[in-house]
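**Q** no FASTA, just this:
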């Protein structure tokens, strides 16, 4: 395997314990003949996310999985950034929901914090591909939009019910999964990753 490209028949560790992410990436990578193993299935510990950027945290997770398994590893770090909150919750998006993943409380916290007409927001996703020797490549995706209140929609996860992408009247949580996946921050990051590492 050459650095930079994942060839058909290769194995890749997804450095995530999130079943939803595993399903999404397994589907995306199946067309390329890449087998995806998850950190959860391999009982890898989740590293402490101590970096101050999405790229830093994605690299931390990918490198930990690559070094533990001797296989290339892919990690993502993503979150919601709100202009009126100075870019928060940002890298702390999951932490705002607390250990019980209380996203309704986290969404209410955002709405309380805005308290103005400034409702601009964006989702960021950074994908990092790491090799066991410590080489990494990162790819960033972003989707701009605005905060909607009250929350709308039953689909999606996390902050999707309060995020309406630019040019749309529906929140991410009101869209079918395939629709959201076509325009999401993760889709943009994956497209860049695909062009660099798969095609």
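**A** Great, that's in hand. The model shown is predicted, which means the values in this text are computed figures rather than measured ones. Numbering: from 1, shown residues only.
**Q** C-alpha only now, for contacts and for neighbours.
**A** OK.
**Q** can you show me the helices along this protein?
**A** Taking DSSP state H as the criterion, the chain carries its helices at 19-30, 54-69, 93-96, 103-114, 177-183, 185-197.
**Q** mean neighbour count added to the ones you listed, as JSON lines?
**A** Below are those laid out as JSON lines (neighbours: other CA atoms under 10 Å):
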{"stretch": "helix 19-30", "mean neighbour count": "14"}
{"stretch": "helix 54-69", "mean neighbour count": "23"}
{"stretch": "helix 93-96", "mean neighbour count": "18"}
{"stretch": "helix 103-114", "mean neighbour count": "16"}
{"stretch": "helix 177-183", "mean neighbour count": "13"}
{"stretch": "helix 185-197", "mean neighbour count": "19"}
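**Q** then this one, side by side with the first:
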């Protein structure tokens, strides 16, 4: 089975490739000649995931899946949420986004947050969605050099280290994207049987 993962984010691609079963050949946007920005204009995480999957199916004809992820911070009424990648502006700079988040939380004692990933799968003319959550807290400063995005300031519940301090395998086992991908994998296995 061939599936396109509709992302240009090499970190996401690496995370997901480590989870997908061998019988699924994962193609990137580069592999199918898609070099334009895939639209993400919806106001929800789910909406963006579906929009990206439908765009690839419509314009390139491939069965595919797309994800969208947001960090939802309780004290900020769910911000940055769907705007996580562009929280500090259209330049999509992870350091700028993290700086803005830490600044907005400076005087907040409530540091509760969750990552949310939604994967939209466009397969055989049908659309399925899979959601994964990871609850935790935002630290007051960065820790670790691994991961990407907000990983250096996010500690999952029950962990003393940020996502940037744990291994990729650990992150995949407890993280939002790993949980959503595992639901996707279970679905793919169920239709193979």
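**A** Yep, that arrived. Everything numeric here is computed off the predicted structure, so don't read it as measured data.
**Q** need the TM-score between these chains.
**A** TM-score for the superposed pair, counting by TM-score structural alignment, normalised by the length of structure 2: 0.90. Supporting figures: 188 aligned residues with a CA RMSD of 1.6 Å.
**Q** before we move on, the earlier item: dump the helices of structure 1 into TSV; add distance to residue 152 of structure 1 as well.
**A** Output for the helices of structure 1, formatted as TSV (distance: least, CA to CA, whole Å):
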stretch	distance to residue 152 of structure 1
helix 19-30	21
helix 54-69	27
helix 93-96	19
helix 103-114	11
helix 177-183	15
helix 185-197	19
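**Q** need the contact list for the spatially most central residue of structure 2.
**A** Centroid-nearest residue in structure 2, with CA atoms, centre = their mean: residue 69, separated by 3.6 Å. By CA atoms under 8 Å, 6 or more residues apart in numbering, the contact list for residue 69 of structure 2 reads 45, 81-82, 84, 115-118, 177.
**Q** kindly recompute the last result at 10 Å.
**A** Residue 69 of structure 2 is in contact with 44-46, 48-49, 81-85, 115-119, 131-133, 176-177, counting by CA atoms under 10 Å, 6 or more residues apart in numbering.
**Q** before we move on, what about residue 153 of structure 1?
**A** Residue 153 of structure 1 touches 160-162, 170-175, counting by CA under 10 Å, 6+ apart.
**Q** quick check: it vs residue 162 of structure 1, distance?
**A** Distance of residue 153 of structure 1 to residue 162 of structure 1, computed by CA to CA, to the nearest Å: 9 Å.
**Q** ok, now how distant is the equivalent of residue 83 of structure 2 over in structure 1 from residue 98 of structure 1?
**A** Aligning on TM-score structural alignment places residue 83 of structure 2 opposite residue 92 in structure 1. Applying CA to CA, the value for residue 92 of structure 1 to residue 98 of structure 1 is 10 Å.
**Q** about what we covered before: aligned partner of the residue nearest to the centre of structure 2 in structure 1?
**A** When structure 1 is aligned by TM-score structural alignment, residue 69 of structure 2 is paired with residue 78.
**Q** same thing with residue 17 of structure 2?
**A** Using TM-score structural alignment, the equivalent of residue 17 of structure 2 in structure 1 is residue 26.
**Q** and that match, what does it touch?
**A** Residue 26 of structure 1 touches 12, 14, 20, 34-38, counting by CA under 10 Å, 6+ apart.
**Q** ok, residue 61 of structure 1 next?
**A** In this structure, residue 61 of structure 1 makes contact with 14-16, 39, 45-49, 73-77, 128-130, judged by CA under 10 Å, 6+ apart.
**Q** same thing but 7 Å
**A** Contact analysis of residue 61 of structure 1 by CA atoms under 7 Å, 6 or more residues apart in numbering lists 15, 47, 75.
**Q** having no further points to raise, I will conclude here.
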